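J.: Dropping the sequence and predicted coords here.
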Amino acid sequence: MKRVLFALLAYTFTFSVSAQVFNAYTPPTQKPPLHGKNWMAITGKPLAATAGAMTFQKGGNAVDAACAMIAATSTMWDVLSWGGETQAMIYNPNTKKVIAINALGVAPTGATPEYFKGKGLDYIPEYGPLAAVTPGTPGGIMVMLAEYGTMSLKEVLAPAMELAAGYPIEAQTANAIERGKSEIKKWPYSTKVFLTHPGEEREAPEAGEIFVQKDLLAMLTKLVETEQAALKKKKSRKEAIYAAYDRFYKGDIAKEIARGTQEQGGLITEQDLANWEVKIEEPMMVNYKGIDVYKLSQWTQGPALLQSLNMLENFDLKAMGYNSSKYIHTLYQVMSMAFSDRDFYYGDPYFGPEEPMKGILSKEYAKERVKQINWEMNDAKIGPGDPYPFEGKVNPYSELLKQKSQASLSAPDSYEDFMRGFLAGTTSVQTADKDGWVVSVTPSGGWIPACIAGNTGIGLSQRMQSFVLNEEEGPFNVVAPGKRPKVTLTPSMALKEGKPFLSFAVQGGDTQDQNLLQMFLNVVEFDMTIQEAVEAANINSYQVSSSFGNHESIPGSLLLRNDTPPWVQKELIRMGYKLRFDDRSSGPINAIYFDWKHGSFWGGSSNYGEDYGIGW
């Protein structure tokens, strides 16, 4: 009897293991999916998701909740501040269209290649006031709220103001302050806010300590007071919010931002702040097998995902098998091509010359690019293509393109420094409501160690480092006053049969559209649930040039999850890849799937970080 039982157990175990190998792309998830029928709120910190839930419970829509969550995450330094940038996509159920919000700051007066080279710099600094573009997040919140929300600024900022008055800081942020204190001490206003125990061995707050930001609270109070005064004068909700907007960018707050920045060596002027404005734009879109996928335009890296989909549409990915060596190789080569085009051709669409996005996103260009794939080995010298013929034009940078295509990609001196920038995190925000509003946001900028602008409590953005100083590195992305840098931040949305299908975003620097591309394919090609899709094993290519620091890359370097089968590893090594491993490789993806069959939302938040959400 014992022998029979042992044999049965052995058979059951063998079958179980075989089934798991066969269904390797649908393992049990470490987090349960979120469910809701009225609303969904997902972001990088539980407290910030609670801010969204509080807003929904008070009757707000998905835009109101998203604004409250951005404000909360900015106040909690997750991993951004009020001086950063906000880029969003909004689905408007009334017009049935996707709207793009461009709340990215611009390079200030005096920010020229000659200025930085005159300081002996090859690249714009990673930290400090010289890395700062003008603050965009306050404007982004107020424009989104005024145009598409339903609540007052006072109601939406209430959770953030309560956090600014004092909240129990979590270990991740507290320890980041301690690690970054040598930089923080260079800036007096940052020292005052962050180093709550000056002179002690640990000068940063402890985990769980009540972290108070008096200057930030005073700034937010000024915005609310301005709005409320306008309402008392019988101004409309929208007009009152824009009155607060004007105080921030043209009033006493702007004056203190400019003064405090310049005192510490920065360039931002009052006129820079007054001239800046949020742009409401048309997003870019491609159709992938009947699904319309939307991204922000070429001032972000978003179109690289769209271009990748155009190329991948030419293959039977499902037949290759999820994360087989052929599938991984195909993804790696396609992403290398799309991102090399990103590095060379993307930039601020409000500055000439016009970027060749029509050609880059054409199906014909995609077919031409995939013809160049080497199916036997990794091509470590993949460079940008020439999309101009696909829009009937001649490439004005043909000589630069030739140099770029012939150049060897340079590896960094320090792998640790490279990875810190390449994976630079921020947060993401996903909201949806029963009336059909959907919001996807990737706010960022002003991460720790941040330089705080005077007595405002506002941590300045470090986004100017994403510019280049030399035309050959990216002719559309050379720094200039009033220009927006090409950023990695990239919220996403997909519609199927004219209705929301997926809303998704992730933090993580240059890995963002790599991870989002694979998550999308996990759902569409490999039939994963949204929680399975956000936790599933992804690959990351470090052959992509970093948008941070010295803009380097590691040709052939490939991140795999630890449980990648040895036979897949062996084949990839044979193809010339340099393998690196991690126990989690999905990135902190947040996403909402719209279940029209049952009239509900599925929320997914990966097991990579602290991100999570609430549904109802």
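T.: Received the coordinates, thanks. Residues are numbered from 1 along each chain as shown.
J.: going forward, measure contacts and count neighbours with C-alpha atoms only.
T.: Noted.
J.: before we move on, which element is Gln514 in?
T.: Secondary structure from DSSP states H and E places Gln514 in helix 512-524.
J.: what does Phe15 give?
T.: Remark: Phe15 resides in helix 2-22, with elements defined by DSSP H and E.
J.: follow-up on the earlier one: report all helices and strands that the helix or strand just after the helix holding Gln514 contacts.
T.: Going down the chain from helix 512-524, the next helix or strand is helix 530-535, by DSSP H and E. Judged by 3 or more CA pairs under 8 Å, 6 or more residues apart in numbering; DSSP states H and E, the packing partners of helix 530-535 are helix 512-524, strand 589-595, strand 600-605.
J.: Okay, one more to line up with it:
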Amino acid sequence: MKKTIITCLMVVLIMGTVFSQSTQKPPLHGKHWMAITGKPLGATAGAMIFSQGGNAVDASCAMLAAVCTMWDVLSWGGETQALIYNPHTKKVIAINAMGVAPTGATVEFYKEKGMAYPPEFGPLAATTPGTPGGLMTMLAEYGTMSLEQVLAPAMQMAKGYPIEAQTANMIENNKDKIKEWPYSKKVFLPHLGEEREAPHAGEIFVQEDLYNTLAKLVEAEKQALKKGKSRKEAIYAAYERFYKGDIAQEIVRGTREQGGLFTMEDLAKWKVKIEEPLTVNYKGIDVYKLQEWTQGPALLQSLNILENFDLKAMGYNSANYINTLYQAMSLAFSDRDFYYGDPDFGPKSPMKGLLSKEYAKERAKLIQEKNDETIGPGDPYPFQGETNPFLDLLSKRKDALAYDRPELPIQGPEDPFLAHFLAGTTSIQATDKEGWVVSVTPSGGWVPATIAGNTGIGLSQRMQSFVLDERLNPFNVLEPGKRPRVTLTPSMALKDGKPFLSFSIQGGDTQDQDLLQLFLNIVEFGMTVQQATEAANFHNYQIQSSFGAHESKPGSVELNTQIPAWVRNDLRNRGYKMNFLDRTSGPLNAIWFDWKHGTFWGGSSNHGEDYGIAW
């Protein structure tokens, strides 16, 4: 009994220090504006636009252009998804700039090549470019500046900027793959034949083809303005040149030359979608996510399930807390893996049932004292007054899952399994004194990327997130013109009708796991936003990966090395297989709104190179 009391006191003391401890990075404070993104130079680009009088949307577009130019694990040919709070309408808007599968990209095409999924790399991994259209749509509809103004920092960088070690070394480590594609080799490997063929850290990295592509967009805008077009119309003239003009022609030519499938019609037909986000209320806070073509609703489902438990009483990162969150994630993400897909294609995902509080209560009853490795998708259809038409597929689903193969333990930080789960992109957060708030999680076109001809545009690799077997997910089966169900997932929360928290992260299938824990760290445990971004999170590997071989490791959990021995022992007794990392928080970026003082608090985790600037 005495030993139990001492142990409990130690838990309280350790948990209590989380909330008072200093952070490794200082929190950001501002009252005029705030700009946070994945690279310091990217944040500087946002600050430059703010200093010229731009709003948060203008600054976000400048940061997006900059990080794409820096290859911050994405490029110009990737995809962009965003949530924007409009202070004039008091509403959250969703931006869907996800590319689609090209003509000829069919299940039969890839199966004939002996593939279980579309490939991870190369031209056959590419969806149509989405980021340029997303950037120009956001700027035209909600910004105040010209395209020329917001592209200026990126264009300066394309002319040459000092490349940082992370990207330079990534290029060197992937140079054999890069050499498979002639236009990628030309851009990425300036020292061909030398021992190090990639740029050196700090070397001026020049992308002349990309500069010329961006200059064509600015030229199209200028010509439209000379003809008397409005700011908005002129930006859309640049949009037309990218997707229907000479830029599109070179993208298609260069992609097809290297074995890709793009057609001019694929690019011309594609459009950015401005959508209504999905939302649930958690203890008086309205949380917003993109629709079910992303994994975002899984966070909403998790919150609905967790609302049925007293998380605060369990204690931050106690064994009970980790066990409860882990199984809530398993329940929500198993639904993601079977029911989520592009809502523009049939069948229609049962989102009303999936996001209902009643369905969540039934799912919550499945959480046990010990981990359940058999957790699978539920049946949300009765909770929207319908009968599930896919019960037969559900019964066959396990036969198609990758984790039915012999399971190998995680081999440490370099394990390829972890690389798929943790692979990053970047994230962008911005706000201003007028009240605009922007949360963006762009991605696609990461190194090693196939560059499309002489455009300097690195193509997306998002095709791999489709399935070719309907037993895995009848809503996400590959079809030409369809968007894959992606992991990308910006987040926003409102309280009393006003912005409360804007947050996003890079990191594949772990994104909504980290975002969920960030939110709970603030709401349940009273952490500041910077403490919450650095806090020790855990990762659930029971869910199915959206990349590579789409594997899963039931019962596997990644913990922070700070987790004490008695929590580890408790979790081991509950059936968990553990691996440990020193940093498990991110990289998370977030803005918290201090309405009492009329200021912004910014958080950027100590995990990677993410950085923020405020004024």
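T.: Looks like it arrived, so ask away. Everything numeric in this text was worked out from a predicted model, so none of it was measured.
J.: hmm, back to that, nearest to Val568 of the first structure, out of the helices and strands packed on helix 530-535 of the first structure?
T.: Smallest distance to Val568 of the first structure across those (CA to CA): 17.7 Å, for helix 512-524.
J.: check the fit of the closest one onto the second structure and give the mean distance.
T.: Compared with the second structure after fitting, helix 512-524 of the first structure has a mean deviation of 0.2 Å; criterion: mean CA distance after the TM-score superposition for the first structure.
J.: Which other helices and strands does that helix contact?
T.: Helix 512-524 of the first structure packs on helix 302-312, strand 499-506, helix 530-535, strand 540-541, going by 3+ CA pairs under 8 Å, 6+ apart.
J.: go with 7 Å
T.: Contact here means 3 or more CA pairs under 7 Å, 6 or more residues apart in numbering; DSSP states H and E; on that basis helix 512-524 of the first structure packs against helix 302-312, helix 530-535.
J.: can you state the direction angle for it and helix 302-312?
T.: Counting by axes from the mean of the first three to the mean of the last three CA atoms, to 10 degrees, helix 512-524 of the first structure lies at 50 degrees to helix 302-312.
J.: how about the helices and strands packed on helix 530-535 of the first structure, which one is nearest Pro125 of the first structure?
T.: Ranking these by their distance to Pro125 of the first structure (criterion: CA to CA) puts helix 512-524 first, at 22.4 Å.
J.: What range does the closest one cover in the second structure?
T.: The alignment of helix 512-524 of the first structure onto the second structure (TM-score structural alignment) spans residues 511-523.
J.: hmm, back to that, okay, the helices and strands packed on helix 530-535 of the first structure in a markdown table with distance to Gln30 of the first structure and mean neighbour count next?
T.: Output for those, formatted as a markdown table (distance: least, CA to CA, whole Å; neighbours: other CA atoms under 10 Å):
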| stretch | distance to Gln30 of the first structure | mean neighbour count |
| --- | --- | --- |
| helix 512-524 | 16 | 24 |
| strand 589-595 | 14 | 26 |
| strand 600-605 | 10 | 26 |
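J.: Can you lay out these as JSON lines showing distance to Thr261 of the first structure?
T.: Converted to JSON lines, these look like this (distance: least, CA to CA, whole Å):
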{"stretch": "helix 512-524", "distance to Thr261 of the first structure": "30"}
{"stretch": "strand 589-595", "distance to Thr261 of the first structure": "34"}
{"stretch": "strand 600-605", "distance to Thr261 of the first structure": "37"}
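J.: distance of Met157 of the second structure from Phe121 of the second structure?
T.: To Phe121 of the second structure, Met157 of the second structure is 26 Å away according to CA to CA, to the nearest Å.
J.: what's the matching range in the first structure for stretch 285-292 of the second structure?
T.: Residue span in the first structure matched to stretch 285-292 of the second structure, by TM-score structural alignment: 291-298.
J.: Also stretch 44-52 of the second structure?
T.: Counting by TM-score structural alignment, stretch 44-52 of the second structure pairs with residues 50-58 of the first structure.
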